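Colleague: sequence isn't available, so here's the structure alone:
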């Protein structure tokens, strides 16, 4: 299997429709990146949850997933499940967010997600981050929309298990959901690990990528 590398990362942008989307979709990758690149600038935008306990959960969780990083989190107050009705506001929020960051890599939901809020955000992100590599993460949930991923990020067993622990610790409002448990999260990461010959991995969808070849 041929691996593609990004080179050193100095800043990343991470986007989610709801508090916990980012942590569910790429928490272990985020933990891996902030461990590998000390002082990494992490700019996060979340569309809903501002002014509620969900915002408090999100800020504490992202801080735990990004130790040592220069973290900046913006949480908006769009109503959950109503993103398509707020297209203009989301587009403007993305434009404002884009103006404040120059990331080496962008993470967002993937276009095939069954939840309309996730899907709309996935569709709009490339309209602002037009010249960036955008990795679309998968969000484990009740719907049977698990994608066929095209990119895999191997993660250590330590970080896979830490992700499961941090999710349950920092999102108590979600623990009552029947799928929100450690077995679900480590089970998926183990499956993705099998698919890229690693113990664990997180998987992503890429719509477009340009490959360059170095001279030997």
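Modeller: Right, received. Where do you want to start? Values in this document were obtained by computation on a predicted structure and should not be read as measured data.
Colleague: only C-alpha atoms for contact and neighbour calcs from this point on.
Modeller: Will do.
Colleague: if we ignore the residues flanking it in sequence, what's nearest residue 110?
Modeller: residue 136 (4.2 Å; CA to CA, 6 or more residues apart in numbering).
Colleague: the one you found contacts residue 202, correct?
Modeller: No: Residue 136 lies out of contact with residue 202 (CA atoms under 8 Å); the separation is 10.8 Å.
Colleague: all helices for the protein, in order.
Modeller: Applying DSSP state H to the chain gives helices spanning 21-36, 53-65, 87-99, 116-128, 157-170, 182-194.
Colleague: so what touches the last one?
Modeller: Applying CA atoms under 8 Å, 6 or more residues apart in numbering, the external contacts of helix 182-194 come out as 24, 140, 152, 154, 160-161, 163-165, 168, 199-203.
Colleague: run the angle between that helix and helix 21-36 for me.
Modeller: Interaxial angle, helix 182-194 versus helix 21-36 (axes from the mean of the first three to the mean of the last three CA atoms, to 10 degrees): 60 degrees.
Colleague: report the two of the contacts of helix 182-194 separated the most.
Modeller: Within those, 152 and 168 form the most distant pair, 23.9 Å apart (CA to CA).
Colleague: neighbour count winner among those two?
Modeller: More crowded of residue 152 and residue 168, by other CA atoms under 10 Å: residue 152, with 19 against 16.
Colleague: what residues are up against the more buried one?
Modeller: Counting by CA under 8 Å, 6+ apart, residue 152 touches 192, 196, 201, 202, 203, 204.
Colleague: adding another structure so you can compare the two:
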């Protein structure tokens, strides 16, 4: 398996359409990054769920998923399932995020995600973050849209277990969902681990990156 490092990461950004998207798609990667780099700045934006229980869950969850980080979270109140219809507000939120941060890495939904909110947000990201490394995370769902990712972050067994525990602990509003369980999260991580010669991993879609092989 070919391994490429991203160099020193001082600042990252993470965006989600809904509270829990970031944690489900990239929670293990956040744990890995923040544990390795105390003081890492993490700018996070979530477009829906603001002002209620979901925002409270997200605030506590991302604090746990970003231990020791300088976390700055914004949760907005756009209507769930209607982000494409609120394009102007979503675009303004992404552009506002760009004004506040110049990240070394950005974690976002995949552009081919079957959920309209995820896909709409993903399509907005590159309009504001044109010169940044963007990794598109995946979220298992009824639509069956999991594809063939081309970038992997291996997870230690301890980190994979921590991710599952934190998801269960911090998002009680989601426990009633039939797919929201340990088997789903660890099962997908195990499959992605097989694909990159690791026990567990999170997988991403990297649509464009620039190599610097001369250094």
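Modeller: That came through, no problem. All figures in this text were calculated on a predicted structure; none of them were measured in a lab.
Colleague: tm score of chain vs chain?
Modeller: After superposition, the two chains reach a TM-score (TM-score structural alignment, normalised by the length of structure 2) of 0.98; 215 aligned residues with a CA RMSD of 0.7 Å.
Colleague: about what we covered before: most tightly packed of the helices of structure 1?
Modeller: Burial of the helices of structure 1 is given as mean neighbour count (mean count of other CA atoms under 10 Å); helix 21-36 ranks first at a mean of 22.
Colleague: that one against structure 2, how far on average?
Modeller: Compared with structure 2 after fitting, helix 21-36 of structure 1 deviates on average by 0.3 Å (mean CA distance after the TM-score superposition for structure 1).
Colleague: helices or strands up against that helix?
Modeller: Contacts defined by 3 or more CA pairs under 8 Å, 6 or more residues apart in numbering; DSSP states H and E place helix 21-36 of structure 1 against strand 11-16, helix 53-65, strand 151-155, helix 157-170, strand 200-205.
Colleague: which one of the ones you listed lies nearest to residue 92 of structure 1?
Modeller: Relative to residue 92 of structure 1, the nearest member of the helices and strands packed on helix 21-36 of structure 1 by CA to CA is strand 11-16, separated by 14.2 Å.
Colleague: mean per-residue distance, the closest one to structure 2?
Modeller: Looks like 0.3 Å for strand 11-16 of structure 1 (mean CA distance after the TM-score superposition for structure 1).
Colleague: which one in structure 1 is aligned with residue 152 of structure 2?
Modeller: In structure 1, the residue matched to residue 152 of structure 2 (TM-score structural alignment) is residue 152.
Colleague: mind checking how far its match is from residue 2 of structure 1?
Modeller: Separation of residue 152 of structure 1 from residue 2 of structure 1 (CA to CA, to the nearest Å): 12 Å.
Colleague: who touches the closest residue to residue 68 of structure 2 other than its chain neighbours in this structure?
Modeller: Counting by CA to CA, 6+ apart, residue 68 of structure 2 lies nearest to residue 38, which is 5.3 Å off, once chain neighbours are set aside. Taking CA under 8 Å, 6+ apart, we find residue 38 of structure 2 in contact with 67, 68, 69.
Colleague: ok, residue 151 of structure 2 to residue 190 of structure 2 distance?
Modeller: 15 Å.
Colleague: could you report the neighbour count for residue 136 of structure 2?
Modeller: Neighbour count for residue 136 of structure 2, taken as other CA under 10 Å: 23.
Colleague: now it: how far from residue 21 of structure 2?
Modeller: From residue 136 of structure 2 across to residue 21 of structure 2, the span is 11 Å (CA to CA).
Colleague: and for residue 94 of structure 2?
Modeller: Relative to residue 21 of structure 2, and taking CA to CA, residue 94 of structure 2 is found at 16 Å.
Colleague: likewise residue 199 of structure 2?
Modeller: Using CA to CA, residue 199 of structure 2 is found at 23 Å from residue 21 of structure 2.
Colleague: likewise for residue 209 of structure 2?
Modeller: On the measure of CA to CA, residue 209 of structure 2 and residue 21 of structure 2 end up 23 Å apart.
Colleague: endpoints of stretch 67-83 of structure 2, how far apart?
Modeller: Termini of stretch 67-83 of structure 2 sit 30 Å apart (CA to CA).
Colleague: which position in structure 1 aligns with residue 105 of structure 2?
Modeller: In structure 1, the residue matched to residue 105 of structure 2 (TM-score structural alignment) is residue 105.
Colleague: which ones are touching that match?
Modeller: The contact partners of residue 105 of structure 1, taken as CA under 8 Å, 6+ apart, are 9, 11, 12, 13, 132, 133, 134, 135.
Colleague: what is the nearest of the residues you listed to residue 173 of structure 1?
Modeller: The nearest member of the contacts of residue 105 of structure 1 to residue 173 of structure 1, counting by CA to CA, is residue 13 at 25.4 Å.
Colleague: look up how far residue 59 of structure 1 lies from that closest one.
Modeller: With CA to CA as the criterion, residue 13 of structure 1 and residue 59 of structure 1 are 15 Å apart.
Colleague: ditto for residue 202 of structure 1
Modeller: 22 Å.
Colleague: how about the helices and strands packed on helix 21-36 of structure 1, which one is nearest residue 116 of structure 1?
Modeller: Closest to residue 116 of structure 1 of the helices and strands packed on helix 21-36 of structure 1 is strand 11-16 (CA to CA; 12.4 Å).
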